[in-house]
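Peer 1: model this:
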Amino acid sequence: MGINDERDIAANLQIGPTDRGFVRIFVSTEDGAEIPMDFDPDEAEEIAEEIRAAAEAARGAGGRKGKPRKR
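Peer 2: The predicted structure follows:
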């Protein structure tokens, strides 16, 4: 499976701090799969930068129709 392969899977995403000083990304699916991923704060910031860069690239690729959201 690649980044451009579409799937018909619903999942919930939660992101927040843990009581041990990590940032947790928690993915759960309707069929009961749960994926907790813990990152130290520096790693979490790197991931956030990658998400921002991907969002900017997606805007440039014309993948989104309509008006951009206001911040």
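
Peer 1: can we go C-alpha only for contacts and neighbour counts from here?
Peer 2: Noted.

Peer 1: which residue is nearest the centroid of this structure?
Peer 2: Ile51 (7.0 Å; CA atoms, centre = their mean).

Peer 1: surely it is in a strand?
Peer 2: No - counting by DSSP: H, G, I helix; E, B strand; the rest coil, one finds Ile51 to be helix, located in no strand.

Peer 1: which residue ranges form the helices in this structure?
Peer 2: For the chain, helices defined by DSSP state H occupy the ranges 41-61.

Peer 1: one more sequence to fold, the one below, so I can look at both together:
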Amino acid sequence: MGIDTERDIEANLQIGPTDKGMVRLFVEGGGLEIPMDFTPDEAREIAEEIIAAAHRADGGKGKR
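Peer 2: Reported below is the predicted structural model:
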């Protein structure tokens, strides 16, 4: 299974700062809870990757 394989799983995603100065992505779904903490710089890199993927997915038609 890869990133392009469809799955019928519902999940919730929460994103926010922690009291330790990290950025937490919290994924909950399928009976699992996955907290992932990143430094602010790592979180910015992830955000840039998400924006780039969205841009590629819509063929460059979206806002920049």
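
Peer 1: TM between them?
Peer 2: Overlay of the two chains. TM-score (TM-score structural alignment, normalised by the length of the second structure): 0.90; 63 aligned residues with a CA RMSD of 1.9 Å.

Peer 1: next one: the residue nearest to the centre of the first structure from Arg20 of the first structure, what distance?
Peer 2: 24 Å (CA to CA, to the nearest Å).

Peer 1: and for Asn4 of the first structure?
Peer 2: When distance is defined by CA to CA, Asn4 of the first structure is 35 Å away from Arg20 of the first structure.

Peer 1: what does Ala33 of the first structure give?
Peer 2: 23 Å.

Peer 1: show me where the first structure has strands.
Peer 2: Here the first structure has its strands, by DSSP state E, at 11-17, 23-29, 34-39.

Peer 1: ranking those by burial, who's on top?
Peer 2: A comparison of these by mean neighbour count, using mean count of other CA atoms under 10 Å, puts strand 23-29 on top with a mean of 16.
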